[in-house]
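Colleague: Sequence plus the predicted model coming up.
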Amino acid sequence: MTRYARRTRRTVQVTGVGVAALLALSACSSGSDSSSKKGSSSASKDSAKKVTGTVTVFAAASLKESFTTLGKDFEKAHPGTKVTFSFGGSDTLAASITGGAPADVFAAASPKTMAIVTDKKDGKGTATAPSTFVRNQLEIATLPGNPDKVASLKDLTESGLKVVLCDKTVPCGAAAQKALDAGKLKLTPVSYEQDVKSALTKVELKEADAAVVYKTDVEAAGSKVEGVGFPESANAINDYPIALLKDAPNAEAAKEFIALVQSPEGQKVLTAAGFLKP
């Protein structure tokens, strides 16, 4: 065999080894990519974990309209789930939770009423760390057309007007008292109601001339009442906290509902109802 032939043969052998090495590297890379894709796909599936079952939400009465909408949105986004609500005065709801009522989520109209649940000493019905998701401001609800020409909080103190307030133990009542104190005003209502919806209903039924309620409730009532703003309300804005209850029967779904409330989509529903951003 000539020197040229031996050299050519050796070159072919080296080239063959190089090609084999490249193929092996390609196979490893392909396997790695495949493994990476599988891992990514698996992670994606985990992040989109399906939730099912009933989510029980205890929420302040002023959240009724917006939370009902969010509940329907949640059920639509998570087939197989159902959101049930218990709306009422925050203090009453807090007492029910600490008394052992089964619930997954608590949304209160003030940090003070949330504290009834979070500060429970025996650990029963306590909640995880709450977070503020909206704020709310007071407004005067009058009869349609405002026949009594109410233009200020001071006007409510005039004799002859039948005015309704929320009880001082519930957030809307505590806020109203704070506003009255800020204006150095004294008001004796014809009745104290256990939640803001009850106070508003008195005006809607023409059993009262006016009520101090939340702006969101005035907006929800539509043409049934007329709203009158007053500057003292700026001194009595309520923060609304939401929390997952530690003994939640359906904690995973409850977390997803809270996430919806805090999401841009949820905030859009709440601000459209008149709530202020936190």
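Modeller: That came through fine. Numbering: from 1, shown residues only.
Colleague: Could you use CA atoms for every contact and neighbour count after this?
Modeller: Will do.
Colleague: Which helix or strand lies directly C-terminal to the biggest helix by length in the chain?
Modeller: Counting by DSSP state H, the longest helix found in the chain is helix 3-47. Per DSSP states H and E, the first helix or strand lying C-terminal to helix 3-47 is strand 53-60.
Colleague: Residues touching that next one, excluding its own?
Modeller: 80-90, 93, 102-109, 250, 253-254 (CA atoms under 8 Å, 6 or more residues apart in numbering).
Colleague: Could you pick out the buried ones from these?
Modeller: 81-83, 85, 87-90, 93, 102-109, 250, 253-254 (16 or more other CA atoms under 10 Å).
Colleague: Which ones among those residues lie within helices?
Modeller: Within these, residues falling in helices by DSSP H are 90, 93, 253-254.
Colleague: for the residues you listed, which one is nearest D155?
Modeller: In terms of CA to CA, no member of these lies closer to D155 than S90, at 28.5 Å.
Colleague: That closest one against P111, yeah?
Modeller: No: contact between S90 and P111 fails when scored by CA atoms under 8 Å: they sit 10.1 Å apart.
Colleague: about what we covered before: now, which of the buried ones among the contacts of strand 53-60 lie within strands?
Modeller: Per DSSP state E, strands hold the following members of these: 81-83, 85, 87-88, 105-107.
Colleague: dropping in the other structure now:
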Amino acid sequence: MTAPTPLPRRRLRTALCAALLVLPLAACGGGDGDGGSDGANGQAGAEVTVLAAASLTDVLEEAAPLFEQAHDGVDLRFSFAGSQELAAQVREGLPADVLVTADTTTMADVADRTGEPVVVATNELTLVTASGNPEGVADLADLARDDLTVVLAAPEVPVGRYGEQVLADAGVEVAPASLETNVRSVLTKVALGEADAGIVYASDAASVGDRVTAVPLPAERNVLAEYPAAVLTEAPHPEAAADFVAWLGSAEAAELFTAAGFRVP
């Protein structure tokens, strides 16, 4: 088996933070500050913790250096997971500054713990298969075939809920081999050949290049996933958090979202 590729520094820091969620997030900081003091540029020295949907992993890690360069002394720390897991962490009082989910329903579930959310990106679903589509998957109906191993996200996960919706609308019943806790787990199983097909976001399929083959859904069979971002009411660094949420709606961020396969409102 080929040895795993070492994680880049920011991804490694993110992975460590996610693994240590039971500990204070301050222990996972990547900057030299101690939480920082207020400054003219949105609390200079702040270590802003962002809880973000797993499908945003690549684009937000690319966005972070651009935001940090423009906001001297502010350091972004990410914890990526399924939106439902992030909402649970917010309800449990996990110290964090910003929440970005993959649907408005999950954000609404924690409305008493956030400021006014702003939709910063949108997405759509796609089928993914092993590279080259060796099983000839052409549409949603093929996911009901007995000879296919299909993985989906669990229904409490936004992409799983969206997937249930498009399958129900198409009248297709699927017996998935597993129900995953986030969209990246679905993508990984297909990319590794542990499943023949799955339903993910278009941006996730684009993120792994030719390791999978995307089979787009017709527009009339698809759904629009909205990504709202909000400052948490108990944010340790509310000014810097508000700066980041505002920046996610900027033209600079829109370019990154579009290049990564998302759409912008």
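Modeller: Received, thanks. Since the model is a prediction, treat every value here as computed from it, not as a measurement.
Colleague: Which other helices and strands does the longest strand seen in the second structure contact?
Modeller: What stands out as the longest strand in the second structure, according to DSSP E, is strand 118-130. Using 3 or more CA pairs under 8 Å, 6 or more residues apart in numbering; DSSP states H and E, the elements in contact with strand 118-130 of the second structure are helix 158-170, helix 183-191, strand 197-201, helix 202-207, strand 212-216, strand 224-231.
Colleague: Determine which of those approaches D147 of the second structure most closely.
Modeller: strand 197-201 (11.1 Å).
Colleague: which residues touch the closest one?
Modeller: Strand 197-201 of the second structure has contacts (CA under 8 Å, 6+ apart) with 55, 123-130, 137, 143, 148-153, 159, 163, 183, 186-187, 190.
Colleague: which of the residues you listed count as buried?
Modeller: The neighbour count (16+ other CA under 10 Å) marks 55, 123-130, 137, 143, 148-153, 159, 163, 183, 186-187, 190 as buried among these.
Colleague: burial measure for A251 of the second structure, as a count.
Modeller: If you count neighbours by other CA atoms under 10 Å, A251 of the second structure ends up with 11.
Colleague: any idea what it aligns with in the first structure?
Modeller: In the first structure, the residue paired with A251 of the second structure according to TM-score structural alignment is P264.
Colleague: Same check on N123 of the second structure?
Modeller: N123 of the second structure maps onto N136 in the first structure, by TM-score structural alignment.
Colleague: Does its match touch N238 like I think?
Modeller: Yes: contact criterion CA under 8 Å: N136 of the first structure and N238 qualify, at 5.3 Å.
Colleague: what residues are shared contacts of these two?
Modeller: Here N136 of the first structure and N238 have no joint contacts, going by CA under 8 Å, 6+ apart.
Colleague: To which residue of the second structure is D148 of the first structure aligned?
Modeller: D148 of the first structure maps onto E135 in the second structure, by TM-score structural alignment.
Colleague: how close does its match get to G115 of the second structure?
Modeller: E135 of the second structure sits 47 Å away from G115 of the second structure, going by CA to CA, to the nearest Å.
Colleague: higher neighbour count, those two?
Modeller: Per other CA under 10 Å, whichever of E135 of the second structure and G115 has more neighbours is G115, with 17 against 13.
Colleague: Tell me the spacing between that one and S131 of the second structure.
Modeller: Plainly put, G115 of the second structure is 42 Å away from S131 of the second structure if you go by CA to CA.
Colleague: just to revisit the earlier point, show me which pair in the ones in helices among the buried ones among the contacts of strand 53-60 of the first structure is furthest apart.
Modeller: Pairwise distances across those (CA to CA) peak at 22.4 Å, for the pair S90 and A253.
Colleague: residues contacting the residue nearest to the match of D148 of the first structure when sequence neighbours are not counted?
Modeller: Nearest residue to E135 of the second structure, sequence neighbours excluded (CA to CA, 6 or more residues apart in numbering): D196, at 7.3 Å. Each residue near D196 of the second structure by CA under 8 Å, 6+ apart is listed here: 129-130, 135, 148-150, 190.
Colleague: R10 of the second structure: which of those is nearest?
Modeller: Set against R10 of the second structure, the nearest of these by CA to CA is V190 (25.2 Å).
Colleague: Wait, the closest one touches V212, no?
Modeller: Yes: between V190 of the second structure and V212 there is a contact under CA under 8 Å: 7.1 Å.
Colleague: shared neighbours, the two?
Modeller: Common neighbours of V190 of the second structure and V212 are listed as 128-130 (criterion: CA under 8 Å, 6+ apart).
Colleague: export those residues to JSON lines and tack on distance to V200 of the second structure?
Modeller: JSON lines is the format used below for those (distance: CA to CA, whole Å):
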{"residue": "V128", "distance to V200 of the second structure": "7"}
{"residue": "T129", "distance to V200 of the second structure": "10"}
{"residue": "A130", "distance to V200 of the second structure": "13"}
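Colleague: measure the aligned partner of A235 of the second structure in the first structure to D239 of the first structure for me?
Modeller: For A235 of the second structure, the aligned residue in the first structure is A248 (criterion: TM-score structural alignment). Distance of A248 of the first structure to D239 of the first structure, computed by CA to CA: 23 Å.
Colleague: same check, this time on R6 of the first structure
Modeller: Distance of R6 of the first structure to D239 of the first structure, computed by CA to CA: 88 Å.
Colleague: Between those two, point out the one with more neighbours.
Modeller: More crowded of R6 of the first structure and D239, by other CA under 10 Å: D239, with 21 against 10.
Colleague: Trace that one over to the second structure, please.
Modeller: Applying TM-score structural alignment, one finds that D239 of the first structure aligns to E226 in the second structure.
Colleague: Equivalent analysis for S191 of the first structure, please.
Modeller: Residue pairing (TM-score structural alignment): S191 of the first structure is matched to S178 of the second structure.
Colleague: count of neighbours near its match?
Modeller: With neighbours defined by other CA under 10 Å, the count for S178 of the second structure comes to 15.
Colleague: and the residue lying closest to it once chain neighbours are set aside, what is it in contact with?
Modeller: In this structure, S178 of the second structure finds its nearest non-sequential neighbour in V151, 5.3 Å apart by CA to CA, 6+ apart. V151 of the second structure sits next to 176-180, 186, 189-190, 195, 197-199 when contact means CA under 8 Å, 6+ apart.
Colleague: burial of the residue nearest to L185 of the first structure when sequence neighbours are not counted, as a residue count?
Modeller: Once flanking residues are discounted, L185 of the first structure sits nearest to K154: 6.8 Å by CA to CA, 6+ apart. Neighbourhood size, K154 of the first structure [other CA under 10 Å]: 15.
Colleague: Perfect, I'm done here.
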